[in-house]
Structures are given as C-alpha cells and as structure tokens.
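Trainee: I'll drop the sequence and a predicted model, then ask my questions.
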Amino acid sequence: MLCPFAPRPISLSAYGIGPLWPCLAKRRKRESRRTMRSCRWPWTQQRRRTQPMTAAPMDRIGIIGAGRVAQALALGLAPHASAPPMLWARSSERLQTALANASTGAAAPSMTALVRESDVVAIAVSDDAMEAVAAEVAAALPAKPPRLIFHVSGRSGVSLLADAAAKGALTAAIHPAMTFTGNPVAEVQRMSGACFAITGSAPAATVQARRLVAWLGGAAIEIPEQHRPLYHAALCHAANHLVTLIAGASHALERAGVEHPGALLAPLVRAALDNSLSDGFAALSGPLLRGDAQTIEGHRDAIASDCPRLLPAYDAMAAATLDELARQGVSGERSALHELLVSPPFASR
C-alpha cells in the first residue's frame, strides 16, 4: 500500500509510454524542448556559422621611413589592416632591409602613392627630417585625406602637421616611450604594455590616436602641445643620461680593478631604480642624505686622482641631489657639503 502523501505516477499510456514519476516526466520534457530548439531551424545555425568576420580596423597603413620604429610599427599594425603595410624611404636599400627585418609589408613606388593609397599614414623618420617630410605629405594629400596622419617624434607636437590639418586631415603626434634596438619582433612585444604620449589636433584625432595605441597593446597618455618639449627632455634625462651615468661608474670601477663592473653594479642599480620608481625621492640613501662630508670629500679626491673625467658629472649630480633635499625639506645639516662641491678636490690642489 502506497503512502497517501507519495507522488502519484503519471500515466502516458495514450502515447505508448508507461507510468513516470513527476520528476522524471519533467526531465524528459526539458530534454524534448532542447532537442526541438536544436533542430527546429537548422538554417538559422548555418547562417550564424557563415556570418562574415568583423572587418579589419583599417584598410592599409602607410609608413614613411625605414628605421627601427618604422619596422616595429609595420609588424605591430599589420594584423589590424586588411592589406599589408606599405613602406617608403628615400633609400631603396634601407627600404628593402626594413621590409626583410619586419617580415611584412610592401614597398610603395613613391611617397605620393603611399599617402593616396593608405587610410592611416605614419611618419617615422628622424626629428631633423620630420618637418620636410610633413610638408611633402601635406602636398600629396588627395581630396579625401587619410583618416589619420601621425608622426612618432617625441619632442614635436601636431603643429608640425599643420599643413595636413589645414587640408582636412586628422593629425596626431604618437610617441612610444621606449627604446628601439632593431629587433621588430621583440619591440612589438615591448610596445604591448608601453606608454605612448599622444597629442591630437582635434578630439576626433585624439580618439583615433588612442585607438591606434590600443591596437599596439599600449597605454595612451595625453600630453598638451606646449609641453611636448618638456616631456621629451624628461625622458632623455631619465633614460639617456642614465646610460652616461652607468658608463662613468663602470669606468671608475675598471680603474679600481673590477673586471666586470656591470655584474657588480646590476643588483644595486636595479634596486635603486625600482625603489625610485615606486617611492620617488624617498628612495634616496647614502652619504649625501646623511650629510657625511668626509665621505664625499674622499670620493672627490679619489675621482680627481684616478678617474678625473667623472668628477664634473659626480659634482653636478651631488649638487642636484642636495638641491632636491632642500626643496623637499629633508632635515639635516649639509652646508659643509655645498662648500665642498664648489672647492677643488685635494688631488688637484
């Protein structure tokens, strides 16, 4: 005898199916609906499978130049265009070398052809050649200009492309804040995650510049037109002068008998760099922070005796460090250090 509270079986004998418990009936009903959805309109699924892929963001990018940046741009932007990038340079030999290094692209027969057949034009030449090339690009513009014309100079803004903008082109300055060594594959990887300084001639140009940086995997940072020279000076001071600083320290270590100065400096310099990037000037340590005039005097005497060419840079950096300590209000008596830096070292007296 069944319990009076137990669920009763459902009879589907009219459909040739025996009694089912309610839960089993519901499960079979769900499965039946899924089957009907999957096979009711087979042409719908076929239509979804044959939908065309999204079109490439641009038809073709044209790059004027055959240097390291031009090669990296060609390789990095090629996947985002429906046609291979087009390159042009005054030297056909350098152009062929660039195409071989980038492993992509085609040579344009002329600058005019490149400008008229590309919907994005990049000017990647040296700063000294930039103005002349920009004028030639403006002269070659068709009635319907490319959607964006940009250059990669760090120091210059969009005023360099004023003639092109006057003809209706959107223009921008897009500078990757990184070094290029001539390995396009490695540099495309490094551009992904790098910062790019952008300056647009109009809001629409800035939008296009941001989009291009995003295609390269980078992060766009807007720099006002009037501050481009200051921005570039800061990068050169940080990166280029760092190389000079390490070269001077390495030379002094060689004079001190160290066979591999780079290996000795690497852990110290990398830690100082990481700390300064994360903590700013608070990462400073050493005798200048402590106000240790006797140690600084010993440094200057040794440098003047054994590595005199390093002394001007050492004194200049020490003076700059003392000035920054004063600006930041770091406590300590350092008047003796200031006097020391303006006096000749013992070795030269």
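Mentor: Okay, I see it.
Trainee: C-alpha only now, for contacts and for neighbours.
Mentor: Fine.
Trainee: now the strands: where do they sit in the stretch 1-150 of the chain?
Mentor: 10-12, 17-20, 61-64, 86-88, 106-107, 120-123, 148-151 (DSSP state E, counting those that start in this stretch).
Trainee: would TSV of these with mean neighbour count and distance to H241 be doable?
Mentor: Converted to TSV, those look like this (neighbours: other C-alpha atoms under 10 Å; distance: least, C-alpha to C-alpha, whole Å):
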stretch	mean neighbour count	distance to H241
strand 10-12	13	86
strand 17-20	12	84
strand 61-64	30	29
strand 86-88	27	33
strand 106-107	18	37
strand 120-123	25	27
strand 148-151	26	25
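Trainee: Ok, which of these comes nearest D323?
Mentor: Evaluated over the strands of the stretch 1-150 of the chain, closeness to D323 peaks at strand 148-151, with 37.0 Å, by C-alpha to C-alpha.
Trainee: And the next helix or strand past that closest one?
Mentor: Downstream of strand 148-151, the first helix or strand assigned by DSSP states H and E is helix 162-166.
Trainee: Counting by contacts, list what that next one packs against.
Mentor: helix 127-140 (3 or more C-alpha pairs under 8 Å, 6 or more residues apart in numbering; DSSP states H and E).
Trainee: got another, please set it beside the one above:
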Amino acid sequence: MWRSLASNMLTVLIAVLFLLGGLILWGKSQYTAEGPLETAICLRVERGSNMARVSRDLEDQGAVASGTIFRLGAKYSEKTGQLKAGSFLVEPGSSMEEIIDRVTTSGASTCGTEIVYRVGVTRTNTVVRELDPATSTFEEKAEFILGEDEVPAAYTETRQEADTRYRIALAEGVTSWQVVEALKSIDVLEGDPGERPGEGLLAPDSYEVTPGTARAAVLGEMQQRQQLRINAAWEGRAADAAVASPEEMLILASIIEKETGIAGERGLVASVFTNRLNRGMRLQTDPTVIYGVTKGEGVLGRGLRQSELRKATPWNTYVIEGLPPTPIANPGMASLEAAVNPETTDYVFFVADGTGGHAFAETLDEHNRNVAKWREIEAQQQNN
C-alpha cells in the first residue's frame, strides 16, 4: 500500500514539475514575444514609482498582456530596482523584455515634452513641443525669442515637470560669440562659460542637457565634437586640396558655410574658392568683409558700404591675398568636407540667382550677365 501511495505521489510530483516547467517556458515565451500594442504610446514613469505601478499602466494602455509576467520578468532579470524616471516611447509590438530594457537602461526620456533652444545666426528661439507617439511628430506648444519676448506660461509650466527633455540646437554658421551669449541666456544652464572658444571650433549639432548642466561643459562638448569632425574631414581630403593644413581647411569651410545654406551648392561654392586660390585670385567674398566689421559679435543688419569693401582689415578678402587669418563662423561637417573635396569645375564667379541659390560662371562676361539678372530681380523685389 505504502509503495503504491509513494508511486502515486511521485507520479503527481513529476506531473506538477512538468506543468511548472511548461508554465515557466510559456511565461518566458510571453515575456519575449511580440506585444499586443498596436499604436505607439509615451510611457511616463514618475519619480518614486515601481514596477507594480508601471505594469498596471502598461496593462491599462494595452501594451502588455499580463502585468504579473511583466513584474516576474523584471524580478528574475534582476532589473526591478533599476527602474528610471522619465518618459519612454513604447513602439507597437514591443515585447515585455524590450520595455523592461527601455525603462531600466537609461534615465534619458525618449518622448513626452521637450524644450529646444535653437541658437541661430540672428537670434535664439525657444520652442516647447510635445511628441505625439502615434504619429512620431511634435506638436508645438509655445515659441518665443529668448531675451526678447515675454516668457509664455507653457514654458514655465514645462520647466517644472520632472521628465522634460532639454536640447540646444546649434545652427551652422553661428559665431562663437553668438554661441556663448546664447548659453548665458539659457536658464537651465549654470556657471560661467569661461573663455570664449576660438572661431570655428564649435560643432553645429544638437546637444542634450539637463537642468544644472555647466555652460563650460556644454562648450567643452561642442569643441570635442568639432575636433573629431576636423580630424575626419582632413583625413579624407583630396590629394590636390587647395588648403595646406586643418586650420586652413577650417577657415575655408567657414567661408563656404556663410556663402550658401543650400546643401547641394557647397561643393560648387568650394570649387570657386579652390579655383581662385589655385590661380592666385583674391577670394572677394562679402561674409569675410562683414566679419572684419563685426568680429562675429552680432549681426551687421544692413548692406555693406563701399567704404567697408575698400577698407583693409585682416578679413577683407577684396583687399588681402589668400585666406583670412581665422575662420569667420562655425562650419558644419558638410562644409568641412567640401573645403577639401570640392566639385571639379572651372567656375571662378558666383552671384545670387533670386531663388535662394547662386548662378555660377567661368568667365567675367558670363558673370556680369548673371549680376545684371540679379540686379533686375532685386529691383523687382523692391518695387513689389
């Protein structure tokens, strides 16, 4: 009898173990399988939250089929205590495992509301916007000019939210003075920026910051990125590049940057300056004259005077031979590459064509005809 009972108990135990093993395998497959979410959501994890609250939120939004499996998966992967506060984009079909990784790997928000400080050539615009996860597009909530406009309530309210993201977007062609002055006015940053970096040594790019980030640290990161770009562009230079050093490349790139904002023209503009340098012609470019007047501190805000075009300054390329002594702005990667890998042309002239681009010419006669066309366009624009 005891032998029969023991045999039956053993059979039951084996069955239970098989069932338990099957349950574990099923749970694991559910944990790693594609999730039920059909439309992307922005999962907000508050400070002091826990996996239980997160799992309930995910269940309510239809992102996970079982909050219990979600919590067990976090526990057995030893990530329960690694939950980060923030707003996280959960894409359609995300598995529980992928969601766990997203909310425990980094505290950097990937959706929700962000404030972008756009440092431009003429002003710094502050934009408050929120990502719509369903369409992956941003909805603008407020925009104002930093230091000029009244600060809108949306900005103040968003600044008080713990999971707000902050970015500084540096435009191509800004001067180092403009960057430093903009950083001084951005209220989420702290500390003295220190000595102004040399012209051209800051990388136009997007920089993620958090409240309390040191201004000097932001400038340091901008310089590090630009140096990497300078090194990469110089390493990939053409054998017959007209510039003899990374410093000269940076100067030429800054002139290209200020002459055109059209990506497809950079190589053509670079070819004009390369041909002029190779032929011993003066560069004769207005942005260098403007820099000689302003030293990069502010915007000229008017046309150049004939006296300024004739006045000798270290940057006036109508007067000096070759390149000016320093860059005149901070160029982007495309302009750096164009400076040492220009398109192959015989162009030595260009002028605005009225469409936002330029008309290029190989001869002075052709250039004069292009200039006459531009004068006609200017006159028409003034009369309208």
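Mentor: Structure's in. What do you need? If you're wondering where the values come from, they're calculated on a predicted model, not measured in any experiment.
Trainee: Superpose the two chains and report the TM-score.
Mentor: Put the two chains on top of each other and the TM-score (TM-score structural alignment, normalised by the length of the first structure) is 0.26; 156 aligned residues with a C-alpha RMSD of 6.8 Å.
Trainee: hang on, the earlier thing: show me the one of the strands of the stretch 1-150 of the first structure that comes nearest A135 of the first structure.
Mentor: strand 120-123 (11.2 Å).
Trainee: V128 of the second structure: neighbouring residues, count only.
Mentor: Burial measure for V128 of the second structure: 25 neighbouring residues, criterion other C-alpha atoms under 10 Å.
Trainee: I'd say V289 of the second structure and Q306 touch.
Mentor: No: using C-alpha atoms under 8 Å, V289 of the second structure makes no contact with Q306, being 10.9 Å away.
Trainee: For the helix or strand hosting E366 of the second structure, name the packing helices and strands.
Mentor: Taking DSSP H and E as the definition, E366 of the second structure sits inside helix 364-383. Packing partners of helix 364-383 of the second structure (3+ C-alpha pairs under 8 Å, 6+ apart): strand 349-352, strand 358-361.
Trainee: which one of these lies closest to R375 of the second structure?
Mentor: Going by C-alpha to C-alpha, the one of those nearest R375 of the second structure is strand 349-352, 9.6 Å.
Trainee: hmm, back to that, put together a markdown table for the strands of the stretch 1-150 of the first structure, with distance to P312 of the first structure on each row.
Mentor: Converted to a markdown table, the strands of the stretch 1-150 of the first structure look like this (distance: least, C-alpha to C-alpha, whole Å):
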| stretch | distance to P312 of the first structure |
| --- | --- |
| strand 10-12 | 99 |
| strand 17-20 | 96 |
| strand 61-64 | 41 |
| strand 86-88 | 44 |
| strand 106-107 | 49 |
| strand 120-123 | 39 |
| strand 148-151 | 37 |
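Trainee: how about the helices in the stretch 1-150 of the first structure?
Mentor: 22-39, 42-49, 68-77, 92-102, 111-117, 127-140 (DSSP state H, counting those that start in this stretch).
Trainee: meant to ask about the stretch 1-150 of the second structure, not that
Mentor: Under DSSP H, counting those that start in this stretch, the stretch 1-150 of the second structure gives helices at 2-32, 51-60, 67-76, 96-105.
Trainee: Next, the angle from the third one to helix 96-105.
Mentor: Orientation note: helix 67-76 of the second structure sits at an angle of 50 degrees relative to helix 96-105 (axes from the mean of the first three to the mean of the last three C-alpha atoms, to 10 degrees).
Trainee: counting contacts, what elements does helix 67-76 of the second structure pack onto?
Mentor: helix 2-32, helix 51-60, helix 96-105.
Trainee: now with 7 Å?
Mentor: The contact analysis (3 or more C-alpha pairs under 7 Å, 6 or more residues apart in numbering; DSSP states H and E) places helix 67-76 of the second structure against helix 2-32, helix 51-60.
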